[in-house]
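K.L.:
Using only what follows, build the 3D model:
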Amino acid sequence: MIELQCSLIEAQKLLQHQATHDPLTGILNRRAIMEALSKEWARFTRTKNNFTLGFVDIDHFKKINDLFGHSIGDDTLKEICESFTSSLREYDVFGRYGGEEFLIISPQTTLPDHLSIYERKREEIAKKSIHKENRTHPLSVSIGVASSHEASSLDELVSLADTRLYAAKESGRNAVVYT
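P.N.:
Next comes the predicted model:
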């Protein structure tokens, strides 16, 4: 009977993990990252403790898949995710928003405090490239950053970070935009 209960508990844990994590990268999936963002917004409206939201996109990801195949594209996604998760604070939250887009929720931060972290990560990734056979392709990310105090709603905050991500891409990619 105890073995059965232990098996059920383990099965529940596995199901919970599968329901909240991206199977390829192991990071939070869209539903879970949006739930975490909603909770952080609720905390902000209650306490006024600021947080930043980073919207990250892997530059030219379709080209990576087209040139090197989806297996290399998957490896690239995993490598980028590992790069971010290894450098975030314990209470920062990182998740896959969709495709090659990710969100970073950084509680109790302001834009000046956290911009150097985004910029360092962008520079670190820009030093990497994909090599296969006789082909090489540089890696880079574009990041749009917004602060909770700049928005009057969660939707406005996400839209602001997304608009800044678009501005980073329009400026030539491989950039962090925060204004």
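
K.L.:
going forward, measure contacts and count neighbours with C-alpha atoms only.
P.N.:
OK.

K.L.:
pretty sure S106 belongs to a strand, no?
P.N.:
Yes: S106 sits within a strand when classified using DSSP: H, G, I helix; E, B strand; the rest coil.

K.L.:
what about the closest residue to it other than its chain neighbours, how many neighbours?
P.N.:
Nearest non-adjacent residue to S106, counting by Cα to Cα, 6 or more residues apart in numbering: D92, 4.7 Å away. By the criterion of other Cα atoms under 10 Å, D92 has 15 neighbours.

K.L.:
what do you get for the one 10 residues further on?
P.N.:
Here the neighbour count serves as a burial measure; for F102 (other Cα under 10 Å) it reads 22.

K.L.:
cool, K169 as well?
P.N.:
21.

K.L.:
The residue most central in space within the chain: what's it in contact with?
P.N.:
Geometric centre of the chain, nearest residue: F102, 2.9 Å, by Cα atoms, centre = their mean. By Cα atoms under 8 Å, 6 or more residues apart in numbering, F102 lies in contact with F55, V56, D57, F94, G95, R96.

K.L.:
The third one should be in a helix, yeah?
P.N.:
The reference is to D57. No: in this structure, D57 is strand, not part of a helix, as judged by three-state DSSP.

K.L.:
Count the neighbours of it for me.
P.N.:
By other Cα under 10 Å, neighbour count at D57 equals 26.

K.L.:
Another sequence for comparison is provided below:
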Amino acid sequence: MDARRAWQQWTDWVLTTDPAQRLRLSMAGLAALLMVACMLVMNGVAWAGLTARTPVLVWSVLCSTGLVVVYVAIRSGWSQRCADPSLTLPQIVYAMACNAVAYTIAGPARGVTLPILAVILMFGIFGLSTRQMLGVLVYGLVAFGTALGVVAWRHEAGHEPALEIAHAAMIVVVLLSGTFLTTRVQATRQHLRRQKHELTLALEQILRLATRDALTGLFNRRHMLELLERELGRTARPPRSIVLAQLDIDHFKAINDQHGHAAGDKALQTFADVVSASVRQSDVLARWGGEEFVLLLCDTPLGEAQQLLERVRTAVAQAAPRDAGDGVAFTVSIGAAVHTPGEAAERTLERADRALYAAKAAGRNRVVLCPGSAAESATTAAPPPA
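P.N.:
Got it, this is the predicted structure:
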């Protein structure tokens, strides 16, 4: 257990505890391990007498310095100010430069550097954009073109022009292949991102269809019942004052009969807009069915709820359906009930519905609170017509 804790502490110090940083440093560490393996191969070539040891040792020091600089830049957080905090492009550019230099100093064994080039490009496939990879292609052609020119200029012992031409052809093939694969991978990633975006939009649309009324944009009956069950279940922890109100547009059938169903739809939309603008942000309005709506008032004392519902009634009476033509107007009757802790939502709605029927029977265009106690017996009626 102590060994595991010590290992965890050590890895946390080396890679940090930030998940994003750990991923960046892990990828940089994998690249460093591959570079170290390449350095071991080059030093093995030198110790075998195929090339001079001093240039290889100097080259190894320069490669190691680059690895340390990259680690420090990422580990310190400095790289996070860059567009790519992983420093993928700088790492590839530096590694390709080291690889091109290795080609010039490897002597007869310079062919071993070609697989290293393929490994370097492999890191660019998933970390670079197509434009960046095209830049790497041009950079690679220039770097290795220079390396090939240096080798040809020095006329080393055992230099075979045909072999150098073969190496040049393989370098071009590797660079082109890496660029092509990067282009295909980027195209696939863009396609997947587009599919993900379209799927997200489709899911949002499905969720909206499942929870919203298509005409008014309000919550539908099924979703409102779910909200009621969830909200009313919290009334006892701690006790909260919750009022449920049933709202019904007066003489709505006459609007449809006299002005057409299009006017009726606009009346419903106007009603939803007016009521939504008259209540608080914490209140929830839903279309219950037809011209009936349900309003949930949370943390609302009875007197405050009565004032709010009267404000809604007045606003509806003063509104006119948008684009519905002259002569179209309507009022609303409202029945409300205070929820009793432990009472089922359906029971509270039944009491609010009885209050709504009482408002209708009393002449419509009024607010009635469900009679159940002296406090709930108040009725607010519209002013009599002049």
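
K.L.:
rewinding a little: how about the residue nearest to the centre of the first structure, what's its partner in the second structure?
P.N.:
Alignment note (TM-score structural alignment): F102 of the first structure maps to F293 of the second structure.

K.L.:
quick one on the thing from earlier: tell me how far the residue nearest to the centre of the first structure lies from M1 of the first structure.
P.N.:
43 Å (Cα to Cα, to the nearest Å).

K.L.:
Likewise for R135 of the first structure?
P.N.:
Distance, R135 of the first structure to M1 of the first structure, by Cα to Cα: 58 Å.

K.L.:
higher neighbour count, these two?
P.N.:
Higher neighbour count among R135 of the first structure and M1: R135, with 9 against 6, using other Cα under 10 Å.

K.L.:
Is A286 of the second structure in a helix, a strand, or coil?
P.N.:
Here A286 of the second structure is strand, with the state taken from three-state DSSP.

K.L.:
What's A168 of the first structure aligned with over in the second structure?
P.N.:
Looking across to the second structure (by TM-score structural alignment), A168 of the first structure lines up with A359.

K.L.:
what's near enough to touch that match?
P.N.:
Counted by Cα under 8 Å, 6+ apart, A359 of the second structure has contacts S333, I334, G335, N365, R366, V367, V368.

K.L.:
One more: E40 of the first structure?
P.N.:
F51, P107.

K.L.:
Need the counterpart of F44 of the first structure in the second structure.
P.N.:
Using TM-score structural alignment, F44 of the first structure sits opposite T235 in the second structure.

K.L.:
Superposed on the first structure, what's the mean shift for the helix or strand hosting the match of A168 of the first structure?
P.N.:
Using DSSP states H and E, A359 of the second structure maps to helix 345-361. Once fitted to the first structure, helix 345-361 of the second structure is off its aligned match by 0.6 Å on average (mean Cα distance after the TM-score superposition for the first structure).

K.L.:
follow-up on the earlier one: and the gap between the match of A168 of the first structure and Q306 of the second structure?
P.N.:
14 Å.

K.L.:
Find the residues that touch each one of these two.
P.N.:
V367.

K.L.:
residues in the first structure aligned with stretch 254-269 of the second structure?
P.N.:
Using TM-score structural alignment, stretch 254-269 of the second structure pairs with 63-78 in the first structure.

K.L.:
Show me which parts of that stretch are buried, residue by residue.
P.N.:
With burial defined by 16 or more other Cα atoms under 10 Å, the residues of stretch 63-78 of the first structure counted as buried are I64, F68, I72, G73, D74, T76, L77.
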